[in-house]
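K.L.:
coordinates only, no sequence provided:
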């Protein structure tokens, strides 16, 4: 390795390296190699310079990193302030919501007689309109559970069903027959019988109310009759039901009454001429259900009330 000319004076027999004196050996000419001790000293100096440069670069990087950390800290503080501000607004909204609910409950509990009278009038009018709509269906009934087939004759099905339960009908007794509800998907209707959707009920309008009453009475007597022998294509015989046709409001109310009756273990829930009745047991009182408010009122009554 060549010697650094700034450190070695090759014209002298000796040179100074730091605080030490190095003797130069030669055979007339200066030797191209330096002693080990001089090489070690030179190497140590080189390492010192490298460490100094490395420390300088490291300090620069550290300063840059500290600057980035400081900037990030400022951003985090700003985000924390924003979060605190949002939390305060949320708490304020929650308090406002609680206050509004309290005021609303207070208003509902302190309704003026005029408002209560108006609400009672609206409820009474709605009930009267529903009763009128139900009266318009006095010649109608529904037959559910009859399998549905493509290009079926609905009138023929009604006539055959009536004959099945013991009430012979003529075509002139039937004003109209149709399936209620949206048309089933063709692919589902043509699939396996077990995978077919539940058939839509048949809505029947009869010419006379007496005929409708006779059908309903016969259906109650022959409860459990099935579709075998009524002229349908090959199918698995299933039970069918003949019942009143209800308005949409009464149909929803009847469904809720049946659900509530099952949960409260009331044995009898039925409808006659569009009127819904419930009864806890054979020895208990019969109640009529006209509105949803009647459900809570009736089903909360003790079951030991006698029939009146």
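P.N.:
Alright, I've got the coordinates. Keep in mind the model is a prediction, meaning the values are calculated, not measured.
K.L.:
going forward, measure contacts and count neighbours with C-alpha atoms only.
P.N.:
Will do.
K.L.:
how close does residue 97 sit to residue 122?
P.N.:
The gap separating residue 97 from residue 122 is 29 Å, by CA to CA, to the nearest Å.
K.L.:
can you point out the buried residues in stretch 77-91?
P.N.:
For stretch 77-91, a neighbour-count test (16 or more other CA atoms under 10 Å) marks nothing as buried.
K.L.:
alright, now check it against this:
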């Protein structure tokens, strides 16, 4: 590996290109020891660089041929004294160099230049960094904006759909309320029609079943027991009906349709009188000559399914509130607290809840 080039003046390593070579002694000097600026060095031609002489060689050039011995001796003394002076403290310029305007940069100015260059570079770097970050942020904002626009479109679609569904639901709700009202009115009308269709009917519960039974004969025998005059022509129809619950062990009820509501009321009155006269032996299966276990027989009006449920709930509520009387008249349910209170008609469960 080649040894580094050394400046003959300051004994420091020379730069790669910015140095001068003496045309006479071939010594190498950096620009400071050669008393040259970088601007001057770059503007010099090759001819000037090849003919350049170092300060040391320039100091040995004689002034003229006519100089006397004393002058030469004095000049040699000056040259000898010059050799003892450091080259950096008193550099000697050639004629061309002395005519060049060389400006030295002071420390404060150099620091200001470096600071300005550093600030400029830092400012540019910061601008580039900020610009890059802002570009990334803008891209993210654009993506967020696209997502928000998509969500907003979906929201508007859902909102419109919800408003449409709300309108439909509101219309259906109104229609449902109207239908409920109509159904209730129709139910009341149907209940009234059923009451009218059953105003001549009586219902007999607890009558034991037999395969060979004759319900007409049984009904005639029952009328005789309660002392009511009933002929076969007064019985328009008699039959057993299906149970409400198949799991029930009770016999099926018997429905009897008489000629008129007046006959029905007279028959029920006769049964009521018989039970009052025979408190200990109320109407039962043994009165009808039916063998087996004795079971009570109940004769009542033929109620609609709705009134049957309401009658059962009324009897339960009256028992809880110590009401003495619960009865049915012409398909309507009545209650009375005691003998001194007024009778109340139970039309629905809402009326039943008002009892106290």
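P.N.:
Received, thanks. Owing to the predicted nature of the structure, the values given are computational and were not obtained by experimental measurement.
K.L.:
TM-score of the superposed pair?
P.N.:
Once the chains are laid over each other, their TM-score by TM-score structural alignment, normalised by the length of the first structure reads 0.52; 178 aligned residues with a CA RMSD of 3.0 Å.
K.L.:
what range in the first structure matches stretch 216-225 of the second structure?
P.N.:
Stretch 216-225 of the second structure falls opposite residues 155-164 of the first structure when the two are matched by TM-score structural alignment.
K.L.:
now that stretch: buried residues?
P.N.:
Buried positions in stretch 155-164 of the first structure, judged by neighbour count with 16+ other CA under 10 Å: 155, 157, 158, 159, 160, 161, 162, 164.
K.L.:
stretch 184-193 of the second structure too?
P.N.:
Applying 16+ other CA under 10 Å to stretch 184-193 of the second structure flags residue 191 as buried.
K.L.:
quick one: contacts of that stretch?
P.N.:
Residues outside stretch 184-193 of the second structure that contact it (CA atoms under 8 Å, 6 or more residues apart in numbering) are 304, 306.
K.L.:
how big's the offset between it and the first structure?
P.N.:
Stretch 184-193 of the second structure, aligned to the first structure and superposed, deviates on average by 2.7 Å (mean CA distance after the TM-score superposition for the first structure).
K.L.:
let me see the ranges of the helices in the stretch 51-200 of the first structure.
P.N.:
For the stretch 51-200 of the first structure, the helices defined by DSSP state H, counting those that start in this stretch occupy 113-135, 154-164, 186-189.
K.L.:
and the second one, what does it pack onto?
P.N.:
Taking 3 or more CA pairs under 8 Å, 6 or more residues apart in numbering; DSSP states H and E as the contact definition, the neighbouring helices and strands of helix 154-164 of the first structure are strand 174-179.
K.L.:
so which of the helices of the stretch 51-200 of the first structure comes closest to residue 243 of the first structure?
P.N.:
Nearest to residue 243 of the first structure among the helices of the stretch 51-200 of the first structure is helix 154-164; the distance by CA to CA comes to 12.6 Å.
K.L.:
average offset between the closest one and the second structure?
P.N.:
Averaged out, helix 154-164 of the first structure is 0.9 Å away (mean CA distance after the TM-score superposition for the first structure).
K.L.:
report the angle between the axes of that helix and strand 174-179?
P.N.:
On the basis of axes from the mean of the first three to the mean of the last three CA atoms, to 10 degrees, helix 154-164 of the first structure is oriented at 110 degrees to strand 174-179.
K.L.:
return the distance of helix 154-164 of the first structure from the chain's centre.
P.N.:
Mean-position distance between helix 154-164 of the first structure and its chain equals 43 Å (CA atoms, centre = their mean, to the nearest Å).
K.L.:
name the residues that touch that helix?
P.N.:
Helix 154-164 of the first structure is contacted from outside by 168-171, 174, 176-178, 202, 204, 215, 225, 227, 230-232, using CA under 8 Å, 6+ apart.
K.L.:
7 Å instead?
P.N.:
The contact list for helix 154-164 of the first structure (CA atoms under 7 Å, 6 or more residues apart in numbering) reads 168, 169, 177, 178, 215, 230.
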